[in-house]
Structures are given as structure tokens and as C-alpha cells.
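Engineer: Take this sequence and fold it.
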Amino acid sequence: MGVKSIEIMDTTLRDGEQTSGVSFSASEKLTIAKLLLEELKVDRIEIASARVSEGEFQAVKSVTDWAAENDFLEAIEVLTFVDNGISIDWMKRAGAKVQNLLTKGSLNHLTHQLKKTKEQHFKEIKKSISEASKNGIETNVYLEDWSNGMRNSKEYVFDFLAFLATQPVKRIMLPDTLGVLAPAESFAFVTEIRAKYPELHFDFHAHNDYDLSVANAINAVEAGIDGLHLTINGMGERAGNAPLASVVAVLKDFMPEVEIGVHEKALNTVSKLVETFSGFRIPVNKPVVGDNVFTQTAGIHADGDNKNNLYFNDLLPERFGRKRKYALGKSSGKANIQKNLQELGLHLNDEDLKKVTQRIIELGDKKQLVTKEDLPYIISDVLDSNLIEETVFINSYVLTHSKGLNPSTTVSMTIKGESFEEHAQGDGQFDAFMNAIKKVYKRKDLELPKLIDYAVRIPPGSSSDALCETIITWKTNEEQFKTRGLDSDQTVSAIKATEKMLNII
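Structural biologist: Prediction:
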């Protein structure tokens, strides 16, 4: 049997946008649409529902204008409704050429939601398809609640398919709308439909309510499906849709008999951009795109990676535009630390390496997050060495916060052996501290970088005495960089992050 090509349709901009609290602006939709088609190279994208709002109309218009100029118009799809031509009119004005018509794929939905007979429903669908054809619009048909239809009203589903087989429809789309299928059912249902209609094009659309969307999608492919609907980061309502990255990785690694055009190297870029635009955070342990999935924590793994890549599998980070990291914490061994030192271009003898390893284990025991960037400071701290020269020291400070009075700070610090003391007020204790530091630097005719972001976090579920990590982003004329501070007191952790910044500059 030859290699079969599977169409990948991304519905992040339509079904994915139904994630609670997510709404993309017109410019964000256009940016994501371009990346999906030009960089990630999916075959088609579903970008909106017809008739939603004026804002949505303008967003669709901007995507179709771009697509028309760049030969992608056939790849742009819009969800439409059986509504006497209102959706078709909306599509025409928006410049879209492919409708994904939403119809009822289960007798239950038809009877209780539409309160119509199947004859009435089919007649209206026929009219909608014919209206679309007249206006140069191609039709794909969604059988909403198809999975329950196959379970509870199979005769209705097959009557529906017999009717659609007589219509000028390009694709028939089979959604597990409520995410209820088990993988064996996905395989059985698609196999049954394929056997009866080998010539028609069928898509499968999985939801993830039981965390089975990837398995269901793969079973649909094994049963002979022609296309899959996926979303970036598994976005979608409730538990989301089948995640594109995971499905693509499984298809490429386990199913040599199928072929997809997706360009894996762009996955990380697109995933991060969608995360930023949507505010929908990717869990750190999410396969392929999660922050931690290419991070080895155990020292034994780093050691094995140094010895013929003993702990690698086929999911190499470079495939997806990423790099392997070696975490530093209480289970780190010398090998983890050596990997991080290599990346920083630093070398330690065995004795020194032992001491640094011990210090990192102690910090890991305290729940402290140790990063590659922290290594030089730890080395400097532990070895009292000259690897990194610390020339600025915050010797002591007094922070005051009294009701009815402005917060104030007195700071004593040393810069290259020269001592300074300043007092300042501010909007808060840290602001007062920064104002005092600025006074010192003004005396030396030096400028401080701008503080552009300030993030504080404690481990989830911690109590009020937890370690508190402050990450501050600074900006100079040339570059942007981050420093971290860790303490059980929030202001002190910010001061520690600032002291690191003062040494870096």
C-alpha cells in the first residue's frame, strides 16, 4: 500500500478561540493565520464563525484579503449555519470561499434542539449548499454530535451520509463534539463509514474531555480518515481540542504509511505566540511544547546524555525548534552542572565542581529554583573565586513602611571598594530602595537600566512563609535581560535581583 496524504486543518482561530476567556484581535488573527499557513504549513485553517460580530467580520476580511493576494484563499474556512442564506451573504461580504456548514449529526440534537424531521433538515441543507455553489463558495459539512449519533442513532447518520453523497460537498466532517469517544470506537465508527463510502473525503474532529483526543485522532487515521482538525496548544472549549503538536509528532514517528506537510521546526514559535496572544498558558509538562519536556532534572540522565545519548528518544527538541536543558536542583549531579557550564563556556576542576554541586543540592532542598544564569553567582559564592567579579555589594538597608507616611529606605552600599549611603522615599518600599540607589549612581554619573517587568511568584499551594522568587526584566540601550532574587520576603528578593543587575552592568 502506498503512502497516504492526510490533510491537517487547524481550527485554533475558530474552535480554539472558544476557550473560556480567549479572544484574538484582528491583527493577532492575521499574524497567527500567516504563521499557520506559511511557516507551519498546515493545509487549511478555520478562522471564524459567520455572523458573530462586526469585529469578527473585519478580522476575517483582513485574513481573506491577505490570503487572496498570496494564493491561500482556498485554505481559509468559516463555520456557517443553515440559516436561509444569511451566512452565505456574510461570507460573500467577507471574501471567504469555503464554508464549513454546521448540521445535526445525531437524531437527539435534531429532535430536541432543532425540533425538525430529518427530511426538513436535509431539504434546508440542500438549499444552503446550492446557494453556496451559486455564489462560488465551496461546502464542507460538519455533522455536529456525530459520535453520539453513531452510538445512539446510527440509521439516521447513514441516511444523512446517503443524502450528502448526492450533494456537491467537498468534505464531510465527523466531530466528537462532546469528547466522549474511546479510541476503539473512533476506529470502528470511521472504519464502518469508510467501507460504505470509500470515495468521499472524511475529516475527524476530536475533543479532549477524557484526555483521549490524540489516541482518537490516531485511531481515525488508522481507520482511513482523510483529514484531522487540530488546534495549537490543544486550545478549545472545556478540555480543549486535539493538540496539533502531539498529533503531528505521533503521526511522523509511528505512522510511516501516512504523510503530512506540517513543518515541525515552526511548532515552538507558533505555540509560544499563540500562548502570548491568548493568555492561555501551556502547562509546563505538556508534550512537545511544554517548558519542562526537554529539561532533564536527574543527574543520571545528563550523565547518560554525555555517554552516547542513553536517555534520548525520537522526540529530539531540535525537531520542534527547541533545545534540551539540564535543570539544576536537589537531584542534579555533576553531569547536569557540567552541561550547564559547557553552555556558559565555564570550566571547573573536579574539586570545585563537587563544592558547587553540593551548594546546588542545598538550594534545591530549600525549593529554590536554580537556573543556568544563576550558576556564575553560585560558583562565585561557593569558591569565592574570580570567575565572576562581584564589585557591587548592598551592605545594609532599612526599609520603613508606616501608615500615613511615605515608605522610605536608607541604603549602604559599596561599588568597587567605595562606600555610599543614601536615603530616599518612594511609592512603596522597593520604589524607595530604587530611588536611593539612583541617587548613588547619579553621584557617580552612571545610569541605571529601566525596569520594564517585575514578576513575583511562590510555589503553588505554599504557605505565607514560602520562598518568594522575584524576576525583574531590565532594559539598557543595547539589550534586555532578566535577574532573579529569592528570599522569604518579597522586597528582599527584589533587592537581591537588583544587586545581581548592578553587578551585571
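Engineer: hey, let's count contacts and neighbours off CA atoms from now on
Structural biologist: OK.
Engineer: Do a quick rundown of the strands in the stretch 351-500 of the chain.
Structural biologist: Applying DSSP state E, counting those that start in this stretch to the stretch 351-500 of the chain gives strands spanning 392-400, 408-415, 418-425, 450-457, 468-475, 480-487.
Engineer: Off-centre distance for the last one?
Structural biologist: I take that to be strand 480-487. Put simply, strand 480-487 sits 24 Å off its chain's centre (Cα atoms, centre = their mean, to the nearest Å).
Engineer: Can you tell me what sits against that strand?
Structural biologist: If you take Cα atoms under 8 Å, 6 or more residues apart in numbering as the criterion, strand 480-487 is touched by 368, 467-475, 492-498, 500-501.
Engineer: swap the cut-off to 10 Å and go again
Structural biologist: The contact list for strand 480-487, computed with Cα atoms under 10 Å, 6 or more residues apart in numbering, reads 368-371, 373-374, 449-458, 465-475, 491-502, 504.
Engineer: quick one on the thing from earlier: of all the strands of the stretch 351-500 of the chain, which lies closest to Ala223?
Structural biologist: Closest approach to Ala223 among these is made by strand 450-457 (46.9 Å; Cα to Cα).
Engineer: Alongside the first, I'd like the structure of this one:
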Amino acid sequence: MKPKDLDYMKLNGTPYFDESRWVSPLNYERDIQGENAKDSIYIHDVTLRDGEQTCGLTWSEDQRVRIGVALNDLGVKSIEVGMPIVSDENKRAIRRLVDMDLDSEIVPFARSLKKDIDESVDCGATRVVVEHAVNPYDNELVYGVSPEKLIDRVVSAILYAKEQGMKPTFMGWDATRSTPDYVLKVFTEVAKQAKPESIVFVDSFGVASPFAIEFIFTELRKAIPDIPLEFHVHNEFGLAMGSVFAAVRAGVSGIHSSINGLGERTGNVATEEVAAGLKLLMGIDTGVDLRKIGYTSRLVEDISKIPVANNKPVVGKRLFWVESGIVVDAIDKLNAAGINAAMTPYLPSLVGMGEIDVKLGAFSGQASIKYWLKRLGIQATEDQLEELTEIVRKEGRIRNTVLELDEFKRIVGDYMK
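Structural biologist: As a prediction, this is how the structure comes out:
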């Protein structure tokens, strides 16, 4: 059933509404999307590398392979699988994933050193991410590297990887704490001299605003028009998704992200948020099967033993709990009119998170009680409905939590005696 369009606002046939979602028409204004945004964006998932840098977390060989297979099934374009030089266990896992001939590209991670690249080649991989800090203070004080030596080191590493038959990506980290002129010089010289397959600009500490990210990617795209640009961002100030949208608006080709936002400190931008956000808010495809997001998130949560916050975007366990009687009443009426995503931006089934779950507690209304009585096959008069609602509300206030279904059955049973 489709809703009837109102004279002053159309829903049917619009890019912001369908049978499973209802988002803002503002997103689809051309001035908002930007002239440089691409129709599709690929995801380079870093759960197995940067995700493992979550303090206290390490993947076993089998866990790395299992998550890698799940990421492939999810539909990410490429999987950053870790550093083979770190351990034989890492190398075995990477080799196993390479030998599976998955749809996702298996991409080891390497410093700008020949020995790191050799280890990646030895795993059978054809892609590699070659990293180096670009911040001048990191290079001068930590690595003893001048700007000129930095460029020479990175260019030499990328050219060496190419000589070994690999397709290298250059990843310049701690880029946002450098001045724009310096950053542009480093990336432009690396692009001109080495021509990597792609270039990753990294906001390692999440310290650039989305406005700054749009600015720098606009400048990078002007300076390096022929090489795909990618964005890697951490979430120190809760701005990671905003920065992703800004980078996409400026013409970025790929986003680095991790399942459940795993990563150092506050973590990386979350793969599930990138995939759902770009598709549902901007109509931009990432290749990810949104219906498999819930399963993949729970798998990584179970293996990592790092619980996902109940209110985490896209995969939080309580995102689709509804307690308020006013909200349940609105859902009933909008659903009856053909609007399925009534009081949520999208249906939970769209991202593999089940169904809307009506809960009972201190803020329940008669619509909530009626909902559960109907499910239990119990009829009640208006007076009974009103009294049961007050009993449930009182019980919810006493318990300071929602009631389980068995508790509601007990309340109804005691009342109906």
C-alpha cells in the first residue's frame, strides 16, 4: 500500500521515500549533494588492521580469516588485512584469504620499507597500502626525516612495490595537523613521481572539521585530478561521519572504515554507518549489502568481545525499541496510511536488525498495551485498557526499566482474574 500524496508535499516516487525509509528531502538538493560527488563510493575496510589497534584487541589467524570472509560477503571493495611482517600468524591468515580468490581485494599494510613490501608480495597479494606520516614534526622528531627525504622514501617504496608487480596505494597519516601548503606539496610530489593507484588522506586524530575536510579534498582533487583519492578518519570529536559526507561532496572515491567503529582511541568511522548513511541519505551506492550489516556487526562484536553501545547508529541493540505511547500511536496511524518507516528513518530489516520492538514501561500509552494484547490474543474493554496502562506505567517507574513480556503476561493475568 502506498500513502496518498498531500497537495503540498509528495512522497511517492521521490528519492527520499520508499517502502522501507523516509529521510530528508534536503539531502537531494543539488547544492547540498555537490557537483563533485560520485554516484558510487567504494569502501576499504580496515577492521583487520586499524581495528586491531583497539587497545587490548588482537585477532587470531582463524578469527582474521573468518572476519575477512564476512567482509567479503558484506560487499566491501577491499579489505586491509594487517601487516604480514608482524607475525607468521598474520602471514598465514593473509595467504589463506588471498588463496580463497574472494571478490574483495585482499590488501596488506606496509611501512615505506622494502622488507615490508617483500612480505606482502610473499603472501601472494597484488595490492598493498604503503604508509608514512606526513606531519613534519612527526618526521623530523620521530623518524629523523626531512620533507625532501620523506618524499624520496615514499616514492622509492611505491616504485619498488610496482617493480614487484603490486598495485600500491599511498597512505599519508597525521595529515590534518600539517598546514595545507605542506600537505599539498607532499601528496602532489608523490603523485607526480610515483603515480600510486590511489592516495589516502588521513585525519589520524579526528581534528579537522567537516568544513576543513571538504576544503582540503577540493584542493587535492584540483592538484591530483587523475588519481583516486581516499579518506581515512578517526572519531575523536564525533565528527567522522560528517567528515565522510564532506569528503564525498568534494569528490573522494573511497572511504576507509571499520566494523563497529573499531580502532585506536575513539576508533575509525564505522563501515555500517558509511554504507547506510551514503545509501539512505544520499542515494550513493557502496556495494555493501545493507541487509548483512547486522550479522557482520554481531560477528565482530562476538569475536572482539567489545560490546556495541545500545544506542550506536545503525547497529545499536536498542535503536528500534519504542516505549512512548505517543510514538506507538503515531506508528499505527502512519503504517495504516502506507508509511512503513514512520517514526524511524528506515526499517530495521533494511540493515539486518530485525523489526520495530514495542516495549512496555513508565512511558507506555494505551496504544502500546493494545499492541501487546492483540499479539497475545487478549481482548479488553476501554476501561480495562486504561487501568492496565496505569499498572504498567507504575511498574515501569518502580523498576526503572522496560518490562519483559513474561512480566506483562503476569500483570495481565493478575488483573484479569
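Engineer: and Arg281 of structure 1, which of the strands of the stretch 351-500 of structure 1 is closest to it?
Structural biologist: For Arg281 of structure 1, the closest of these is strand 450-457, at 15.3 Å, according to Cα to Cα.
Engineer: what's the counterpart of Pro313 of structure 2 in structure 1?
Structural biologist: Superposed on structure 1 with TM-score structural alignment, Pro313 of structure 2 falls opposite Pro287.
Engineer: quick one: that match and Leu316 touch, right?
Structural biologist: No. Pro287 of structure 1 is not in contact with Leu316 according to Cα atoms under 10 Å; the separation is 11.8 Å.
Engineer: which one of those two has more residues nearby?
Structural biologist: Neighbours per residue (other Cα atoms under 10 Å) separate Pro287 of structure 1 from Leu316, with Pro287 holding more: 18 against 14.
Engineer: From Pro243 of structure 1, how far out is the more buried one?
Structural biologist: 9 Å (Cα to Cα, to the nearest Å).
Engineer: As a check, name the ranges of all strands in the stretch 301-417 of structure 2.
Structural biologist: 321-322, 357-358.
Engineer: Give me the mean deviation of the first one from structure 1.
Structural biologist: Superposed on structure 1, strand 321-322 of structure 2 shows a mean distance to its aligned partners of 1.1 Å (mean Cα distance after the TM-score superposition for structure 1).
Engineer: still on that earlier bit, shared neighbours of Pro287 and Leu316 of structure 1, anything?
Structural biologist: Residues within reach of Pro287 of structure 1 and of Leu316 at once, by Cα under 10 Å, 6+ apart, are Phe294.
Engineer: rewinding a little: reformat the strands of the stretch 301-417 of structure 2 as a markdown table; add mean neighbour count and distance to Asp138 of structure 2.
Structural biologist: Putting these into a markdown table (neighbours: other Cα atoms under 10 Å; distance: least, Cα to Cα, whole Å) gives the following:
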| stretch | mean neighbour count | distance to Asp138 of structure 2 |
| --- | --- | --- |
| strand 321-322 | 18 | 46 |
| strand 357-358 | 16 | 50 |
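Engineer: a markdown table please, covering those and showing distance to Asn139 of structure 2.
Structural biologist: Output for the strands of the stretch 301-417 of structure 2, formatted as a markdown table (distance: least, Cα to Cα, whole Å):
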| stretch | distance to Asn139 of structure 2 |
| --- | --- |
| strand 321-322 | 49 |
| strand 357-358 | 52 |
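Engineer: Please, where are all the strands along structure 2?
Structural biologist: All strands of structure 2, identified by DSSP state E, fall at 17-18, 21-22, 42-45, 78-82, 105-111, 127-133, 167-173, 198-203, 229-233, 254-257, 321-322, 357-358.
Engineer: now the ones you listed in CSV, with distance to Glu61 of structure 2?
Structural biologist: Below are the strands of structure 2 laid out as CSV (distance: least, Cα to Cα, whole Å):
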stretch, distance to Glu61 of structure 2
strand 17-18, 42
strand 21-22, 39
strand 42-45, 18
strand 78-82, 11
strand 105-111, 14
strand 127-133, 19
strand 167-173, 24
strand 198-203, 27
strand 229-233, 25
strand 254-257, 21
strand 321-322, 37
strand 357-358, 37
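Engineer: Whatever residue of structure 1 lines up with Arg298 of structure 2: neighbour count?
Structural biologist: Superposed on structure 1 with TM-score structural alignment, Arg298 of structure 2 falls opposite Lys272. Neighbourhood size, Lys272 of structure 1 [other Cα under 10 Å]: 17.
Engineer: same check, this time on the one 10 residues further on
Structural biologist: Residue crowding around Ile282 of structure 1 was assessed by other Cα under 10 Å; the count is 19.
Engineer: The nearest residue to it once chain neighbours are set aside: what's it in contact with?
Structural biologist: Nearest non-adjacent residue to Ile282 of structure 1, counting by Cα to Cα, 6 or more residues apart in numbering: Gly290, 6.1 Å away. By Cα under 10 Å, 6+ apart, the contact set of Gly290 of structure 1 is 233, 268, 271-272, 281-284.
Engineer: If we only consider the residues you listed, which is nearest to Leu35 of structure 1?
Structural biologist: When these are compared against Leu35 of structure 1 (criterion: Cα to Cα), the nearest one is Ser271, at 10.3 Å.
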